[in-house]
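J.: Could you look at this predicted model? Sequence included:
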Amino acid sequence: MSNVGLLYVGGVLFINSLMLLGRIDGKSASVFNIFIGILQVFTPIYLIVKADGNMPEILGAASIFLFGFTYLYVGLTNWFGLETSGLGWYCLWVAILALGFSYVSFSSADLKFGIIWLFWSYLWFLFYLVLAKKMDIGRYVGKVTFVMAWITCTIPAFLGLAELWNSVSNTVAMIVAGLALLYFITAYFSERASPAAQKNVPS
């Protein structure tokens, strides 16, 4: 994915995190999801045609569709008030594919994007739990989405556009990933211990 596209993925994740946290109405958030979804569907079509059979380039372009169809699906679901289970099961499929893209990144010695793809797989899996399995973890997923909007998309994309991404060491990436995981764990238990969560615990 190009750094420009990744930057706007960060933007849509930021918007969606605020939606999950109750700061933005779902229908309002759907507009930006549809904009970015359209961008992330037409861009890979152009890249695949331009690749002229180059399989690594086609694989990279194919990964963009995962994002594009996700945001179109989210945007249209929220806009029309559709039931979310179909979107949730799609997110599970994408979460599994993201593990494959992570493996490809690690295999090509790209540790930073190998880690990022693992984070994205986790995020899509959380969307599956919320949208298909109807688990009451929306606020937790909102917090995870907010962090990922910055550490997996916005900051890497900005550094890439500024030609600084390659200067970020793998050690720094692993430290950031470790801190993010620590936050995700503590945020989960904090949400489960909140009064609102306690009300939903069967007696």
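T.: Right, received. Where do you want to start?

J.: all contacts plus neighbour counts: C-alpha atoms, from now on.
T.: Noted.

J.: tell me which residues of stretch 80-88 are tucked away?
T.: Within stretch 80-88, the residues that count as buried by 16 or more other Cα atoms under 10 Å are 84, 85, 87, 88.

J.: how long is that stretch from one end to the other?
T.: Terminal residues of stretch 80-88 lie 16 Å apart, using Cα to Cα, to the nearest Å.

J.: sec struct for the residue nearest the centre of the chain, please.
T.: Residue closest to the mean C-alpha point of the chain, counted by Cα atoms, centre = their mean, is residue 120 at 4.9 Å. Reduced to three states with DSSP: H, G, I helix; E, B strand; the rest coil, the structure at residue 120 is helix.

J.: Against that first model, consider the following:
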Amino acid sequence: MGNVGLLYVGAVLLVNGLMLLGRVPARAAAPLNLFVGGLQCVTPTVLIIQAGGQQNAILAASGLYLFGFTYLYVGIANLAGLPPEGLGWFSLFVAGAAVVYAGISFWHDHDPVFGVIWLCWALLWALFFLVLGLGVERLTRFTGWTVVLFSLPTCAVPAFLGLTGGYHPGAGAALIAAVAAVVLLAAATLLSKRFPVREPAVSTT
């Protein structure tokens, strides 16, 4: 169930990145955020109920709420026209939590690939805090392109691999993931300077 939800997180990240770039209106992006946000709240709830008190299973499901609450917040804020500061400061909390989950992936789950992926997500939420919480508008284009470029490699690709039994974490794969993340960040920097942005809208991961 976690991989199913992660697949659609990739979709909503793509849409939200385009929203930050002004390519998708905020209200047009709201329904998908609500759908995926709801899914990412229902899924961990079911997993925790089915866990039967097993701490490792509960721990694995707990991180999904970070996505669920974020996307529900985005969807509601976009429909209601709420100011972005609350979402931005919430993103700061989520960024910190994502760093903790990265550490858990590295040292508790022995899954360095998802450790790298969690660090990528932490970076995205930190950028949302800077853009939405602190109003650092000069980072809007960079953030939008980073979200777009990270959406499939950090979500849809590992989700498909997990669903098909092709996900095999290891140090080599983690190194490839880290190098790919750096390359994508460099690409986001170049794209943010090369292509103009339309009027940005409220968005996040």
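T.: Cool, got the structure. These figures come from a predicted structure and were not determined experimentally.

J.: And the residue nearest to the centre of the first structure, how close does it get to residue 91 of the first structure?
T.: 11 Å.

J.: Who's the closest spatial neighbour of the residue nearest to the centre of the first structure, skipping the chain neighbours?
T.: Closest residue to residue 120 of the first structure apart from its sequence neighbours, by Cα to Cα, 6 or more residues apart in numbering: residue 98 at 6.9 Å.

J.: Helices of the second structure, residue ranges please.
T.: With DSSP state H, the ranges of helices along the second structure come out as 2-20, 26-51, 55-62, 64-80, 85-107, 112-128, 140-151, 157-163, 171-194.

J.: For residue 134 of the second structure, which of those is the nearest?
T.: helix 85-107 (7.3 Å; Cα to Cα).

J.: distance of the residue of the second structure most remote from its centre from residue 62 of the second structure?
T.: The outermost residue of the second structure relative to its centre, with distances by Cα atoms, centre = their mean, is residue 52 at 28.0 Å. With distances taken as Cα to Cα, residue 52 of the second structure is found 14 Å from residue 62 of the second structure.

J.: Over to residue 127 of the second structure?
T.: Distance check for residue 127 of the second structure against residue 62 of the second structure: by Cα to Cα, it reads 22 Å.

J.: swap in residue 100 of the second structure?
T.: Residue 100 of the second structure is 12 Å from residue 62 of the second structure, by Cα to Cα.

J.: same deal with residue 104 of the second structure?
T.: Per Cα to Cα, residue 104 of the second structure is found 12 Å from residue 62 of the second structure.

J.: Pull the contacting residues for residue 40 of the first structure.
T.: 5, 64, 65, 67, 68, 69 (Cα atoms under 8 Å, 6 or more residues apart in numbering).

J.: What is the neighbour count of residue 196 of the second structure?
T.: Residues within reach of residue 196 of the second structure, counting by other Cα atoms under 10 Å, total 11.

J.: nope, residue 126 of the first structure is what I was after
T.: Close neighbours of residue 126 of the first structure, defined as other Cα under 10 Å, add up to 25.

J.: In this structure it contacts residue 142, no?
T.: No: between residue 126 of the first structure and residue 142 there is no contact under Cα atoms under 8 Å: 9.9 Å.

J.: how close does residue 182 of the first structure sit to residue 18 of the first structure?
T.: 21 Å.

J.: Among those two, which residue is more densely surrounded?
T.: residue 18 (20 against 11).

J.: ok, and the closest non-adjacent residue to that one?
T.: Per Cα to Cα, 6+ apart, closest to residue 18 of the first structure is residue 24, 5.7 Å.

J.: so how far is residue 182 of the second structure from residue 48 of the second structure?
T.: Distance, residue 48 of the second structure to residue 182 of the second structure, by Cα to Cα: 34 Å.

J.: Compare these two (neighbour count), which wins?
T.: Using other Cα under 10 Å as the criterion, residue 48 of the second structure and residue 182 rank with residue 48 on top: 18 against 12.

J.: Which residue in the first structure aligns with that one?
T.: When the first structure is aligned by TM-score structural alignment, the residue opposite residue 48 of the second structure is residue 48.

J.: for the spatially closest residue to its match that is not a sequence neighbour, what are its contacts?
T.: Take residue 48 of the first structure and drop its neighbours on the chain: the residue closest to it by Cα to Cα, 6+ apart is residue 58, 5.3 Å away. By Cα under 8 Å, 6+ apart, the contact set of residue 58 of the first structure is 47, 48, 51.

J.: do the same with residue 102 of the second structure
T.: So residue 102 of the second structure contacts 114, 115, 116, 117, 118, 119 (Cα under 8 Å, 6+ apart).

J.: Recalculate using a threshold of 7 Å.
T.: When contacts are counted by Cα atoms under 7 Å, 6 or more residues apart in numbering, residue 102 of the second structure touches 115, 116, 118, 119.
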